[in-house]
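**Student:** what shape does this take:
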Amino acid sequence: MSTQVPAEREEPVGDTPAVRFVDERLGAAKVTRGALRYVFPDHWFFLLGELALYAFVMLIVTGVFLALFFSPSTATTTYHGGYQPLDGVEVSHAYASTMRLSFDVPMGLLIRQTHHWAALLFLAGIIVHVIRVMFTAAFRKPRELTHLLGVLLLGLGLVEGFAGYSLPDDLLSGMGLAIAYGVVLSIPLVGGQLGTLLWGGSFPTAGAFESRLFIAHVFLLPAAMAALIGAHLALVARHHHTQFRGPGRTERNVVGTPMWPGYALRSLAWMCATFAVLLLLGGLVQINPIWQWGPYEPWLGSNGAQPDWYLGWLIGALRLMPPIEPRFWGHTWAGNPFFGGVLLPTAVFGLLAAWPWVDRRLWTRDRLDHHLLSLLRDEPGRVGATAAFAAFVATIFLAGSADRLFVAAGVPYEAQVWVLRAAVFVVPAVVGGLAARAARRQGDVRR
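**Tutor:** So this is what the prediction gives:
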């Protein structure tokens, strides 16, 4: 005769009927207790990820507001609104609705500019966070997948940002879309078909693209990014935060502040500060004044404006790539837009994604789990390679963002292109060598 021993029940927490009612039906006491006891390391580095998270929350909130008033259509209409210099001009519905948001909708300009600043802060937070992860080797086993999700989130963020500032159909966004269309067409074998599929025809006459871009920007990409953020945070909680070496810190523990009440209150304050700064920027610092650029016209090719900073390295790659058109397998490749606009970003993000395995193969040969961060002196080779990689992207970014400064200083455009082409090879080598030497010298002094 067998007997069954009833499972032990955890006593419900709380002394109020409401708390007992919830816990008896959901069994949330154990999960909640574990979450409240979760420990966060005490270092400002770990606030970078939260900065990006709170900027994303602001993007969602302000984006919902903007979507209520935006009209994703390139069909023409006559503008009548608060901006008198354009009164009576034929523009697209997309441009007219953005102008109404900026001049006629109460708080419209504040929300629109706050949304734009939040996008810039979101990408800045992710980029600095990824650089920190690479320098401190926070990507090591068992966090390779966490790193991959972060890199993928960065890539989607770049696409989402480009889609967002391309929606108003002003001269700047139209020029950006024309460049993007040319880059897509340059993809060998499938470029023409892919361009037709995405744009619904030839740019800029394809009228379906604006609504497709709007759906991608408002629904598809934010949903994918929210899923990636959720998966990223779940993996961080699963493996716990990494931490720097220090008294009492080992590979098996985390020393810091528990979630409640210490870290939760600190994080709420950080969130409020992030929101406050973004709202101040939106209200006091002008960004993307489309009324100065005017509506997009295909025959207008220059207005002196620059794209958002996170696209500067892609523009720089297109400017530095020589105008070559090699032939392979019986096909002519449009070298400039393909190598600069497709191959280079693919290589950069491919290397970022593969960095944990590159590090393991070239420097550490280590397959053990690590929860303590690596110091710069621990692996000078990794430090030098990371610094060289960052300098390479920064030099290309300089080529895409400083051309007007060089021209204003009297440097001819052709001269600056050739100087920057040489700098792309020289600067990373110098920066990487100096960084590796500094890390090696720090290790020698420590020993």
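
**Student:** going forward, measure contacts and count neighbours with C-alpha atoms only.
**Tutor:** OK.

**Student:** can you tell me the SS state at the nearest residue to residue 133 once chain neighbours are set aside?
**Tutor:** Excluding the flanking residues, the one nearest residue 133 by C-alpha to C-alpha, 6 or more residues apart in numbering is residue 139, at 6.4 Å. Look at residue 139: counting by DSSP: H, G, I helix; E, B strand; the rest coil, its state is coil.

**Student:** and residue 155, how many residues sit next to it?
**Tutor:** 15 (other C-alpha atoms under 10 Å).

**Student:** and the gap between it and residue 339?
**Tutor:** Applying C-alpha to C-alpha, to the nearest Å, the value for residue 155 to residue 339 is 18 Å.

**Student:** what do you get for residue 102?
**Tutor:** 38 Å.

**Student:** can you check residue 152 too?
**Tutor:** 21 Å.

**Student:** over to residue 253?
**Tutor:** 46 Å.

**Student:** follow-up on the earlier one: higher neighbour count, residue 152 and residue 339?
**Tutor:** residue 339 (21 against 15).

**Student:** ok, now how distant is the closest residue to that one other than its chain neighbours from residue 189?
**Tutor:** Distance criterion C-alpha to C-alpha, 6+ apart; nearest residue to residue 339, sequence neighbours excluded, is residue 321 at 7.3 Å. Distance, residue 321 to residue 189, by C-alpha to C-alpha: 21 Å.

**Student:** now residue 371
**Tutor:** 46 Å.

**Student:** please apply the same query to residue 326.
**Tutor:** Taking C-alpha to C-alpha, one finds residue 326 at 14 Å from residue 189.

**Student:** over to residue 108?
**Tutor:** 44 Å.

**Student:** quick revisit: tell me which of residue 371 and residue 189 has more neighbours.
**Tutor:** Each of residue 371 and residue 189 has its neighbours counted (other C-alpha under 10 Å); residue 371 has more, 25 against 12.

**Student:** quick one more, to check against the first:
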Amino acid sequence: MSVKDLIFKQAKEVDERYQAAKGLRPRMNKVFPEHFSFLFGELALYSFVVLLLTGTYLALFFQPSSAELVYHGSYTPMHDVEMSQAFASTLDISFDVRAGLLVRQMHHWAANIFVAAILVHLLRIFFTGAFRKPREANWIIGVFLLILGIAEGFAGYSLPDDLLSGTGLRIMSGIVLSIPLLGTWLHWLVFGSEFPGELIIPRLFAGHILILPGLILVLIAVHLAGVWYQKHTQFPGERGTERNVVGVRTFPAFAARSTSLAIMVTGILALMGGIFQINPIFTYGPYQPSMSSINSQPDWYLQMIEGAMRLWPGWRIDLGNYTVPAVFWPAVVMPILLFGSILVYPFVERRLTRDTGLAHNIAQRPRDVPVRSGFGAMTLAFYFVLVIAGNDDVIDFVFSVPFERVVWFGRIGVLVLPPLAFYLTYRICLALQRADRDVIRHGVGTGVIQRHAEGYFVEVTQPLRAEPDQESLKFARYRGNPVPHLPGDLETTKDGGKVAAKDTGRLP
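**Tutor:** Coordinates of the predicted model:
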């Protein structure tokens, strides 16, 4: 009996007992859209799988302890240096564990790509209106996944107890203490004592490998279940409607494509881990409260808070025996307002637009919703200004720009650039809408220039709708209408009109 016959026989026996085909057939025939932008969610998923695998390997060798020791390991430049067991075990992973440094760097790169993929995925959902009814819950889950991914990244970033991560942890300690009334109690709950204490590393380790990954796994499972049963949105097209899905089936096309993406993500992360250095803790040294250095910035997804703290003036509020430090506003209030606004945006837009009708399965083009696109551009401009402000010391050092001038540029920019981004995006969307109306009214530009009888030159346009006497364009539609590009691609009809001789292109 051949292998094929043996597999077929075993599958038949399983189906006879459990009726597997009855449950699998509709799942295998499920249709997924083909647009590339839908792959960012899968990119986040496969990055998270790499995170789980590499993190499990690293956890076998990491010592989550703040106990002090004198290092005498393989990295000779650190000999006789006092450090925590956490930092010493990270050095051992980097230089003594087989493939330890490769796995460490793969893990760190995967964390950055995981958060970036979630962010880009959310941006695609926002700008195309994919958060509208009935997908509001999935939008909320996606935002919480972004928040948990940032928290998970910060916890892992702080575990090695090196000079850079220790500086970030000290900043976080100050942020917690800045919270009025609750700050002292929350600091004790997190650190167990005054900073740094001996409990913070074990607690971060437990949160990093158990609590936060568990929450992320639950949210991913709920998110995938929602996408599976509610189906994806899709871009408008010739066949796409609110009641169907146009794309490829789960098996074999989508399964092969998704498996290929998973292999590519793993391979590229392995390549990045082997070639591109990231977080070289052995060049930073162990954390010492009295030391810091230039370019002490966290990973990119936290630089916004760093930049906000650097731009905010030193205004503090004294209320009797209580003080509200200046850092409370940019580091606590601003992120809460920002993420809170992102969470409730679908409900605010639905109320303002009175969009309480049927479910929306067709994605919108950003140009067709200029106000929403303007708000998105404004938020991105706000974010990028704060990220640049978080590197003001590096700008000062590299470009010899006075530090105070960089700060004032950032303060002015954070007030001026976001509204400017809103206005420009809004006007660009309106201009694109006018261009669309011109296409509908006059036809598609072909790029072919023709001399008119009166002597002037005009571009040959092709109408979107077929004229009654143009048999070749009788069934032309907005999507898929042939567009000629060269003079040789045009034919002259009996009445002198121009039609496409062959299909040389299609409308985007």
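
**Student:** quick revisit: and the equivalent of the residue nearest to residue 133 of structure 1 over in structure 2, how many neighbours?
**Tutor:** The alignment partner of residue 139 of structure 1 in structure 2, by TM-score structural alignment, is residue 131. When neighbours are counted by other C-alpha under 10 Å, residue 131 of structure 2 registers 23.

**Student:** what does residue 201 of structure 2 give?
**Tutor:** Neighbours of residue 201 of structure 2 (other C-alpha under 10 Å): 23.

**Student:** what about the helices in the stretch 401-508 of structure 2?
**Tutor:** 403-442 (DSSP state H, counting those that start in this stretch).

**Student:** so who does the counterpart of residue 376 of structure 1 in structure 2 touch?
**Tutor:** For residue 376 of structure 1, the aligned position in structure 2 is residue 366, judged by TM-score structural alignment. Applying C-alpha atoms under 8 Å, 6 or more residues apart in numbering to residue 366 of structure 2 gives the contacts 127-128, 372-373, 429.

**Student:** so what touches stretch 393-412 of structure 2?
**Tutor:** 294-295, 310-312, 385-386, 388-389, 392.

**Student:** give me the buried stretch members for that stretch, please.
**Tutor:** 393-395, 406-407, 410-411 (16 or more other C-alpha atoms under 10 Å).

**Student:** same question, stretch 381-396 of structure 2
**Tutor:** Quick answer for stretch 381-396 of structure 2 (16+ other C-alpha under 10 Å): 381-395.

**Student:** which of the residues you listed fall in helices?
**Tutor:** 381-389, 392-395 (DSSP state H).

**Student:** out of those, who's nearest residue 27 of structure 2?
**Tutor:** Among those, residue 383 lies closest to residue 27 of structure 2 (C-alpha to C-alpha), at 40.4 Å.

**Student:** for that closest one, give me its contacts.
**Tutor:** Contact analysis of residue 383 of structure 2 by C-alpha under 8 Å, 6+ apart lists residue 304.

**Student:** show residues contacting stretch 216-224 of structure 1.
**Tutor:** Taking C-alpha under 8 Å, 6+ apart as the rule, stretch 216-224 of structure 1 contacts 63, 67, 156, 160, 163-164.

**Student:** quick one: residues contacting residue 107 of structure 2.
**Tutor:** 50-51, 54-55.

**Student:** keep only those that stay in contact in structure 1.
**Tutor:** Retained in structure 1 by both residues aligned by TM-score structural alignment, their matches' C-alpha atoms under 8 Å are the following of the contacts of residue 107 of structure 2: 50-51, 54-55.

**Student:** quick one: which of those residues has the most company?
**Tutor:** residue 50 (24 neighbours).

**Student:** just tell me what that one corresponds to in structure 1.
**Tutor:** In structure 1, residue 50 of structure 2 lands on residue 58 (TM-score structural alignment).

**Student:** which helix or strand contains that match?
**Tutor:** Assigned by DSSP states H and E, residue 58 of structure 1 belongs to helix 47-67.

**Student:** buried subset of the contacts of stretch 216-224 of structure 1?
**Tutor:** 63, 156, 160, 163-164.

**Student:** tabulate those (JSON lines), appending secondary structure.
**Tutor:** Formatted as JSON lines, those follow (three-state DSSP):
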{"residue": "63", "secondary structure": "helix"}
{"residue": "156", "secondary structure": "helix"}
{"residue": "160", "secondary structure": "helix"}
{"residue": "163", "secondary structure": "helix"}
{"residue": "164", "secondary structure": "helix"}
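
**Student:** that older thread, who are the contact partners of the residue nearest to residue 133 of structure 1?
**Tutor:** By C-alpha under 8 Å, 6+ apart, the contact set of residue 139 of structure 1 is 133, 146-147, 356.

**Student:** aligned partner of residue 171 of structure 1 in structure 2?
**Tutor:** Aligned partner of residue 171 of structure 1 by TM-score structural alignment: residue 163.

**Student:** pretty sure that match contacts residue 290?
**Tutor:** No: using C-alpha atoms under 8 Å, residue 163 of structure 2 makes no contact with residue 290, being 10.1 Å away.

**Student:** quick one, strands of the stretch 1-150 of structure 2?
**Tutor:** All strands of the stretch 1-150 of structure 2, identified by DSSP state E, counting those that start in this stretch, fall at 31-32, 68-70, 82-84.

**Student:** tabulate the kept ones among the contacts of residue 107 of structure 2 in CSV, adding columns for distance to residue 281 of structure 2.
**Tutor:** What follows is these, written out as CSV (distance: C-alpha to C-alpha, whole Å):
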residue, distance to residue 281 of structure 2
50, 22
51, 19
54, 18
55, 17
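
**Student:** what is the nearest of those residues to residue 90 of structure 2?
**Tutor:** residue 55 (12.8 Å).
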